[in-house]
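Engineer: Sequence and predicted model, in that order:
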Amino acid sequence: MQVFPRKLEGYLREWGGRSVRKPLVIRGARQTGKTTTVLKFAEDYPQYIHLNLDRYEDLRLFYNERPLHEVVDEVFFLRGVRKERKTLIFIDEIQRSDRAINLLRYLYEEYPEYHIVAAGSLLEQSVDVRRAFPVGRVTYAYMHPVSFEEFLLALGETQAVEAFQQVPVPDYAHEKLLELFHRYTLVGGMPEAVRTYAESGDLIRVRQVYHDLITSYADDIEKYPISESKKAIARHVFSTMLFHPMQRLTFNGYGGSSYGSTQVKESFETLQKAMLCTVEYPLTSTGLPLQRNKRKKPRLHLLDTGLCAYAMGVQEELISIRDLRDARKGLFAEHIVGQELRSSSPTELVGYLYWVREKKQSSAEVDYLVLVDGQIIPVEVKAGAVGRLRSLMQFLDMSDERCGVRLYAGAHSVNTITTMKKKSSLLLNIPYYHAAKLPQYVRTLCPST
């Protein structure tokens, strides 16, 4: 099985090199590559211990209330490894044992010489992470779907990676990266789908992967710690939401159902805990602090664009287009850009910030807001002439900001624009495949003062 590099590996190595390190808890949706990445990282150590609490023989180690040193002694004895050597201990499927979760605190205090990593496929569903894990005694990291840069690495496109890492991208590399980004959008970012495509180039096999993934996620709902009636609602919401990425949500009667607003909202919260979706409320102000307005309709983001493309049956459509904005009124371009922005950081769960102004005569919606060194940067995913960026210009007019970004299929360029209120601002035109590099563009071309 091909194992390709993931961004989280770099963070794991930085964490492992610290003189003082807390146990690391890796969070993320199921099937995003948490276990594979940690086991690859574990090979850097002279020895490691992998405890999978889905296996009875590992789970039983945490059954009894006994001193921590007895647990540690037994683990090392059963694995046949010496306690004196540098050791990584990986506790997988940790949500299966409250005792194991509680012991993380004492491992940190009593055995600081060991490097402890924990993860779980249904961790967010099984426990309240903020309450279950000892406050101030663990560090969190996040595993996202495969980013575009990781996709290039998986395909062995080393020259494309080198070009991608430059800001701005060299002109000669633009068309190649654009074509590869379209391929990435239709393949998606689920590791098994990327691996299958990298090994075979066969989209039919990729479709089978997504069929199996969606079936697996639906089956997971049966394992959620909720009532049978709530499981039925969650199944309906899950099967419906795959067809409506980027939709502003009305909870009541969602998907043509008879379910009420509270029932549907709770189901979305359940699926969000599993990190299968994110329900984001908009901002209506233009300054700091960034506060979401929960009186407005929220917007739906899904775990991965590839899941949507498969469910909606548009993979062939995505193959042939020149501009992602031409597919389904631009929703795939907008969604994949958000996915790239979120995947840029393995140490935090970046929100999908966006801004709306809902007035009868002058409604506006800016696709994304990105915070860069205290600047609130409005971002529009748009094709065509600059004059179409009315929402972005409204935001600039109502804020103190003087820099906006357009993500599109064209090459990098910079324009000076004049807003409706005659405010002179800088517009950075960036290829949408370079969304993850947006902060570097802003820091170089429009630094904060």
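Structural biologist: On my side now, so go ahead.
Engineer: Please count neighbours and contacts with C-alpha atoms only from this point.
Structural biologist: OK.
Engineer: Find the nearest non-adjacent residue to residue 113, please.
Structural biologist: Setting aside the residues directly before and after it, residue 113 is nearest to residue 86 in space (CA to CA, 6 or more residues apart in numbering), at 7.4 Å.
Engineer: mind listing what that neighbour touches?
Structural biologist: 45-47, 113-114 (CA atoms under 8 Å, 6 or more residues apart in numbering).
Engineer: how close does it get to residue 301?
Structural biologist: 42 Å (CA to CA, to the nearest Å).
Engineer: what's the answer for residue 181, then?
Structural biologist: Remark: distance between residue 181 and residue 301 (CA to CA) = 19 Å.
Engineer: here's the one I want to compare it with:
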Amino acid sequence: MERKAYAHLLEWKETMHGSTAIRLDGARRVGKTYLVKEFAKNEYKSSLYIDFSLADRKIKDIFVENARDLDLLFNKLSRAYGVTLYRRKTLVIFDEIQTFPFARQMIKHFVEDGRYDYIETGSLISIQSNIENILVPSEEQQMYLYPMDFEEFLKAMGDGDLIGYLRECYEKKTPVGNAIHARAMDWFRQYMLVGGMPQAVSEYAKSKDFKRVDIIKKQILNTYRSDITRFAKGYKEKVEAIFDDIPSELSKKNKKFKITALGENARMRDYENSFMWLADGMISSLCFNASDPSSVGLSMYLDRPTLKCYMCDTGLLVTHALMDRDGADNSFYRDILLDRLGVNEGMFMENIVAQMLQASGNRLFYYYRSDAGNAENNMEVDFLIRADRKICPIEVKSSSSDSVSSLKKFHRRFPNTGQQIILYTGDVKTADGILYLPAYMAPFL
């Protein structure tokens, strides 16, 4: 399946010429290993692939014992793996690098040596326990791999040409048209249910069977639970509590994560590291309240206690929310496919918008203010993004509703902010200075 990240890897190879290594971060089962193996096969004369989660002690000892003699180190690795290494024509892949931090520390010396290109992949690479006692190399060029986006999903389904027309309509701000909009929304609803984890997408492309896809997604969720048990040392119970409560918190009208849901005496300062653990593992995505959206530097005005916590993949969220039921036979699947989303189910639309915005390079912010003394100051805007050097407010609607009360309040309070946007299930239109876009156009923002 085609991934946009391949083009970024190719750009790195052609411009950096080995002066940096790529560190490819991503959640478990997001397709990192498959991507780099395909890249190595197509773009290099040979490749040396080492999975440190499976490598035995003898392989790891080669790194430790020969750290000062790279000629001998690579000679031993070449013989151990039966791979001929060619100067400037071989890609060395360190998979699951987080399980052997010493090799990551050596990236500095490998890059300085300059004979090969290097890609490190792994999950939970950035959590504290995986970088203790090592010097993190500055020669790493970080790259994120997210679940497959809507364009990648369409290509996997054999309808990739559709995205070009949708992008053209977005750029011209012209309606898509009833027939094509219905087709795009049909695909988009399927994407919401399947999600973007490559194994799930691949299965759906072959079978169109939600039940088989649901089994795969449950396996992935169980893998995440296993990782929490193994690696969230010192606060496993808190991470588990947050992970389990994500669907419940998102199902509320106010999507903010209410910390007291985890315990009557729970405080954000006690759980902040646990939220960050899930975010570092790219299992969840955190969206912070920006208390001054008139400032382009939103990260300078974060109100951390009022965060929202989304799942990294909406297909996984669907299965997570229905974990105690056979989701493929559940009426909820039919409701989404037939455009019968209720108020509570709107959380899936908001989650998939968060997923697409983040995959497009946007950090996640929103705006919330409560004022008991003045109703005009009570407002919540789902997302804030930076565009054309201004902050643009975005509201997400799970139907064709055109309610704009929060956006109007926001604009009156912050008149110098940018284009107001509503993402909904209808076609492209502009009314009263507000741009209405189909939700499937979120990746273009």
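Structural biologist: Noted; the coordinates are in hand. Treat the numbers as computed from the prediction; the structure is a model and nothing was measured.
Engineer: neighbour-wise, which of residue 181 and residue 301 of the first structure wins?
Structural biologist: residue 301 (26 against 22; other CA atoms under 10 Å).
Engineer: Under the alignment, what does the more buried one map to in the second structure?
Structural biologist: Under the alignment (TM-score structural alignment), residue 301 of the first structure pairs with residue 310 in the second structure.
Engineer: My assumption is that that match lies in a strand; please confirm.
Structural biologist: Yes. Using DSSP: H, G, I helix; E, B strand; the rest coil, the assignment for residue 310 of the second structure is a strand.
Engineer: In this model residue 351 seems to touch it, though I could be wrong.
Structural biologist: Yes. Look at residue 310 of the second structure against residue 351 with CA atoms under 8 Å: they come within range, at 5.9 Å.
Engineer: Quick one: map residue 427 of the second structure onto the first structure.
Structural biologist: In the first structure, the residue matched to residue 427 of the second structure (TM-score structural alignment) is residue 411.
Engineer: pretty sure its match contacts residue 432?
Structural biologist: No. With contact defined as CA under 8 Å, residue 411 of the first structure does not reach residue 432; the gap is 9.3 Å.
Engineer: In terms of packing, which of those two has more residues around it?
Structural biologist: Counted by other CA under 10 Å, residue 411 of the first structure and residue 432 do not tie: residue 432 has more neighbours, with 26 against 18.
Engineer: which residues sit in contact with the closest residue in space to the more buried one that isn't next to it in sequence?
Structural biologist: Distance criterion CA to CA, 6+ apart; nearest residue to residue 432 of the first structure, sequence neighbours excluded, is residue 407 at 4.7 Å. With contact set as CA under 8 Å, 6+ apart, residue 407 of the first structure has these partners: 379-382, 429-432, 435.
Engineer: for residue 310 of the first structure, same thing?
Structural biologist: 207, 210-211.
Engineer: Next: residue 265 of the first structure.
Structural biologist: Per CA under 8 Å, 6+ apart, neighbours of residue 265 of the first structure: residue 251.
Engineer: try 10 Å
Structural biologist: Neighbour list for residue 265 of the first structure: 234, 237, 249-252, 254, 259, 279 [criterion: CA atoms under 10 Å, 6 or more residues apart in numbering].
Engineer: Quick one: buried ones out of these?
Structural biologist: 234, 237, 249, 251-252, 254, 259, 279 (16 or more other CA atoms under 10 Å).
Engineer: about what we covered before: just name the closest of the contacts of residue 310 of the first structure to residue 140 of the first structure, please.
Structural biologist: Ranked by distance to residue 140 of the first structure (CA to CA), the contacts of residue 310 of the first structure are led by residue 210 at 28.1 Å.
Engineer: How about the contacts made by the closest one?
Structural biologist: 187-188, 190, 192-193, 216, 306-311.
Engineer: And for residue 396 of the second structure?
Structural biologist: Contact analysis of residue 396 of the second structure by CA under 10 Å, 6+ apart lists 346-347, 349-351, 353-354, 381-383, 421-425, 437-439.
Engineer: cool, and residue 307 of the second structure?
Structural biologist: Going by CA under 10 Å, 6+ apart, residue 307 of the second structure touches 255-259, 268, 275, 286-290, 365-366, 368.
Engineer: before we move on, what SS does it have?
Structural biologist: Here residue 307 of the second structure takes the strand state, with states given by three-state DSSP.
Engineer: distance of it from residue 73 of the second structure?
Structural biologist: Look at residue 307 of the second structure and residue 73 of the second structure: by CA to CA, they are 47 Å apart.
Engineer: where does the residue nearest the centre of the first structure fall, helix, sheet strand or coil?
Structural biologist: Nearest to the mean C-alpha position of the first structure, counting by CA atoms, centre = their mean, stands residue 144 at 3.9 Å. What three-state DSSP gives for residue 144 of the first structure is coil.
Engineer: What does it correspond to in the second structure?
Structural biologist: Matched to the second structure by TM-score structural alignment, residue 144 of the first structure sits across from residue 146.
Engineer: Which residue ranges of the stretch 251-400 of the first structure form helices?
Structural biologist: Ranges of helices in the stretch 251-400 of the first structure, per DSSP state H, counting those that start in this stretch, are 261-273, 305-312, 315-320, 331-343, 390-398.
Engineer: Touching the third one from outside, list them.
Structural biologist: It refers to helix 315-320 of the first structure. Contact partners of helix 315-320 of the first structure, identified using CA under 10 Å, 6+ apart, comprise 179, 182-188, 203, 207, 306, 308-310, 324, 326-328, 332.
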